[in-house]
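Novice: Fold the following, please.
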Amino acid sequence: MRVFLVLLFGMGCIPAFSQSADESAIRQIYSEELSRGRSYQMLEYLTTEIGARLSGSPSAAAAVEWGRHEMQNFSDSVFLQPVMVPHWIRGQKEVGRVINSKKRGVVEMNVCALGMSVGTGPAGVTGNIVEVKTFDELKQLGEKHIKGKIVFFNRPMDPTKINTFEAYGGAVEQRALGPSEAAKYGATGVIVRSMGLNQEDYPHTGGLRYTLNIPKLPAIAISTKHADLLSKILKEEKDIQFYFETHCETLPDAPSFNVVAEIKGTEFPNEIIVVGGHLDSWDLAQGAHDDGAGCVQSMEVLRLFKAIGYKPKRTIRAVLFMNEENGLRGGLEYARLAELKKEKHIAAIESDDGGFTPRGFTMTATEPVRTKIKSWKPLFEPYGLSDFSNEGGGADIGPLQPQGVPIIGFLPDSQRYFDYHHTKEDTLDKVSKRELELGAASMAALVYLIDKYGL
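Specialist: Take a look at the predicted model:
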């Protein structure tokens, strides 16, 4: 039997692990998932029978009940954590158009309201457009050039970034904060280029955050293809006017739940390893990659352990978090209750980057923990996972970090994710059954190692 050398750091050490025994256990996990897995079957029901699951909606409530019922089949217990969530509704289909082009006439544009935006109502918003790419440009123009106009934020995601989440991070502030920044200078509305790398006809929604005590402007996303067209028209004719109409509104907070299932540990039941994804989705599509995939992969970790007869030393929890998209209420409440109950989480893992081919894991943890997890890399390499180098975790598990919990994110290939993210295209047919299953098995394998050796 081959045994890895003990790795030393500071005053502590990483216990040796039995490579051949672990290779066998991990092979069993992958074989079970790839031959008899249920992750795709569960995702099919969630996306096609329940569909879009915006927080506060009837379909979100149906998803909670589905998750509770489903996980009863392969866990020791299932319980719900009540949480009040925002209840935003889109209303009737949005309208956006250039209305006075001398060269082109009326030009219809593909737009959608940004999540949590106020609506324009039937009167809509009409105005001249000021195009900017940064908040610095906005500040330099100032109230003199912005007041009474519609601000068009047109900074694209950087296509040279191989990590598409890095590209997203470099552009998303204009969606999240742009409406309030524009309001400081007297704008009447905001158009934001969709957060996508490709030339697409469909817009990407996503949440915005209004700044307290600053007027709330109605805000829409425009498809990347039409963002480029609008920019071109503006270069041709400086004084074109744009009209958009939205009917979204925010209702009083609604009751909802996190769904929590667990298998009790046989030796250290008070030590918890949590895996999770967020059950809510935006309302434009089925939420297959974002984040139905992460939910069923997390659920499948429990099912896999039951299927192969593995009895964990520590308690393994699968959590379907509610309200990641427009509030993070579920993740915050889970962390609050964990602290209140003095629960000891030794690791938290989230899948919220889509159900694509596994590449590795991201980690926000102490260096000793990172070193220990990286020492298991040879066990994952036969399955295509080799990237354990980056910081990261997940939005829903992030609130556990101040309690000293290592935060780990499942890392799939990211190149296609932003083709579908927050769009009408995020549907079941965009998910590969095999890639989804490989991800579920990868998460289960990491949980197995953490459970066996601790952190």
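Novice: Please make it C-alpha for all contacts and neighbour counts, starting now.
Specialist: OK.
Novice: which residues does residue 288 contact?
Specialist: 43, 47, 426-428, 430-431 (C-alpha atoms under 8 Å, 6 or more residues apart in numbering).
Novice: Next, the second sequence, to be compared with the first:
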Amino acid sequence: MIKKMMILLLICGVSAFAKAQNDSIQIRKIYDEALKNGNSYEWLNYLSNQIGSRLSGSLGAEKAVNWTKEQLDSVGLDKVWLQPVMVPKWVRGLPEYAFIETDAGKTTKVPICALGGSVATPNGGVKAPVIEVQSIEEIEKLGAANVGGKIVFFNRPMQADVIDTFRAYGGCVDQRYSGAAKAAEYGAVGVIVRSVTHSLDDYPHTGSMSYGDLKPAQRIPAAAISTNGAELLSTLLKLNPETKFFFSMSCKNLPDVQSYNVIGEITGSEFPNRYMVVGGHLDSWDLGDGSHDDGAGVVQSMEVLRIMKAINYKPRHSIRVVLFMNEENGLRGGRKYAEVAKSKREKHVFALESDAGGFTPRGFSFDTDDRNFDEILSWKPLFEPYFIHSFVRGGSGADIGPLKGNGTVLAGLRPDSQRYFDHHHAANDTFDAVNKRELELGAATMTGLIYMMDNYIQKPGKLMTLPIKD
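Specialist: Here you go, the predicted structure:
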């Protein structure tokens, strides 16, 4: 009996070793295809430079939907289709204008941009005294007596000593999203928010904001100011607390319009009714061309399926690329995809999102249980030759978040993030800021993970160390 068990263990060990060798060879093929014959950089060039910004409901977004569908059709996928989704339509209008007034007639112009969803200033703009705060809670402590009739200046920066820049971002973005709603409650006439970036520059960074339950008549204009502008305003307020701020914006919210998620699929050879998703969001803000956020994720996700076709890999599960619409100011695309999947009772076993820029890939974050994560950690040796070493627990992506539940494993590509927020939601989020090789490495890394999941996932929420044998 002992001898038989030893023989069985030896056979299993040899089989596992052979499988690991095969996985290593397959992942090498994936990287070779991405780096030698990749399409992601050329695709991004067209998306960024020929189509440009793709704010939900805009002509750019419509062009991007049609163009990406054409490209997926050309790859030779089994299915390509458009999934209708109603999205908000907010327009920026004329360029914003702002200045700091330290004395009558003594002004200094500073760069600002309207926050997405903001109302316009009244005709002729808004000029008022400024009160600087570091948090939403500080407004509550100051009360209406100190806030009423003033422009609230939120000046809490990203925390410099937090190495994870996404955590630093999360530590201060509440003032951008909810600051105007709170300031309006206490009688403020406008809000200026320090741009959410570590960089000190003259680029204001936009982003979504919400008025919560405020009625339209109670809403106040909200803008981001560049970090250099914020530093100057803060300094001048210390020198002269009577300093005033003027800004003018003509942005507006229009009725919702129809747009689309773009979806392409390779049908699974063994499990056609079990789905794996890879995607990014097709919409972008309107200041730059959205190359890092999230043009990179879009073309990398498209490239995953192109690579599989190019190396003649036939996935066992149905693999979909989903280019989500309206992540930036509504998340309508991600919610719609999950809603339709639920209505059709589709079984989603895995979803991967790239929405952290096109910088050098470092690894992945996983939203799953302990058992699955321990299994995934055993794959690290296959990725370490490509300097992919960070497999961590954490969030995945906003668009795939609605798929959470029923054991679905979620993951997010994690590139080096130290320069990401230099470009995030700003006019310098442009094609020239993306490195070709880094972009291609990210696409290969995503394809490698999809390959591993396709071979080792057994059923929703359960992984195996050996391939399924039915």
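Novice: Please state their TM-score.
Specialist: For this chain pair, the superposition-based TM-score is 0.95 by TM-score structural alignment, normalised by the length of structure 1; 445 aligned residues with a C-alpha RMSD of 1.7 Å.
Novice: quick one on the thing from earlier: just the buried ones from the contacts of residue 288 of structure 1?
Specialist: Among the contacts of residue 288 of structure 1, the ones that count as buried by 16 or more other C-alpha atoms under 10 Å are 43, 47, 426-428, 431.
Novice: and the two most separated of the residues you listed?
Specialist: Farthest apart among these by C-alpha to C-alpha are 43 and 426. That separation is 12.4 Å.
Novice: For residue 440 of structure 1, see how far away the closest residue in space to residue 52 of structure 1 that isn't next to it in sequence is.
Specialist: Of all residues not flanking residue 52 of structure 1 in the chain, residue 286 sits nearest, at 4.5 Å (C-alpha to C-alpha, 6 or more residues apart in numbering). Using C-alpha to C-alpha, to the nearest Å, one gets 20 Å for the distance from residue 286 of structure 1 to residue 440 of structure 1.
Novice: Among the contacts of residue 288 of structure 1, name the ones in helices.
Specialist: residue 43 (DSSP state H).
Novice: what's the closest of the contacts of residue 288 of structure 1 to residue 174 of structure 1?
Specialist: Nearest to residue 174 of structure 1 out of these is residue 426 (C-alpha to C-alpha; 22.5 Å).
Novice: distance from the longest strand anywhere in structure 2 to structure 1 after superposition?
Specialist: Looking across structure 2 with DSSP state E, the single longest strand is strand 252-266. Compared with structure 1 after fitting, strand 252-266 of structure 2 deviates on average by 0.3 Å (mean C-alpha distance after the TM-score superposition for structure 1).
Novice: Now do the buried residues in that strand.
Specialist: Buried residues in strand 252-266 of structure 2, counted by 16+ other C-alpha under 10 Å: 252, 259-266.
Novice: export these to JSON lines and tack on distance to residue 274 of structure 2?
Specialist: Shown next, in JSON lines, are the buried residues of strand 252-266 of structure 2 (distance: C-alpha to C-alpha, whole Å):
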{"residue": "252", "distance to residue 274 of structure 2": "42"}
{"residue": "259", "distance to residue 274 of structure 2": "26"}
{"residue": "260", "distance to residue 274 of structure 2": "23"}
{"residue": "261", "distance to residue 274 of structure 2": "20"}
{"residue": "262", "distance to residue 274 of structure 2": "19"}
{"residue": "263", "distance to residue 274 of structure 2": "16"}
{"residue": "264", "distance to residue 274 of structure 2": "15"}
{"residue": "265", "distance to residue 274 of structure 2": "12"}
{"residue": "266", "distance to residue 274 of structure 2": "12"}
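Novice: residue ranges of the helices in structure 1, please?
Specialist: Under the criterion DSSP H, helices of structure 1 are mapped to 19-36, 39-44, 58-71, 135-146, 164-169, 173-176, 178-183, 224-236, 293-308, 329-340, 367-374, 377-380, 417-420, 433-453.
Novice: First-to-last residue distance for stretch 311-325 of structure 2?
Specialist: 29 Å.
Novice: likewise stretch 273-290 of structure 1?
Specialist: In stretch 273-290 of structure 1, first residue to last residue: 22 Å (C-alpha to C-alpha).
Novice: matching residues in structure 2 for it?
Specialist: Under TM-score structural alignment, stretch 273-290 of structure 1 corresponds to residues 276-293 of structure 2.
Novice: nearest to residue 276 of structure 1, of the helices of structure 1?
Specialist: Taking these one by one with C-alpha to C-alpha, helix 293-308 is closest: 5.2 Å.
Novice: Mean per-residue distance, the closest one versus structure 2.
Specialist: Helix 293-308 of structure 1 differs from its equivalent in structure 2 by a mean of 0.3 Å after superposition (mean C-alpha distance after the TM-score superposition for structure 1).
Novice: between that helix and helix 433-453, how many degrees?
Specialist: Orientation note: helix 293-308 of structure 1 sits at an angle of 60 degrees relative to helix 433-453 (axes from the mean of the first three to the mean of the last three C-alpha atoms, to 10 degrees).
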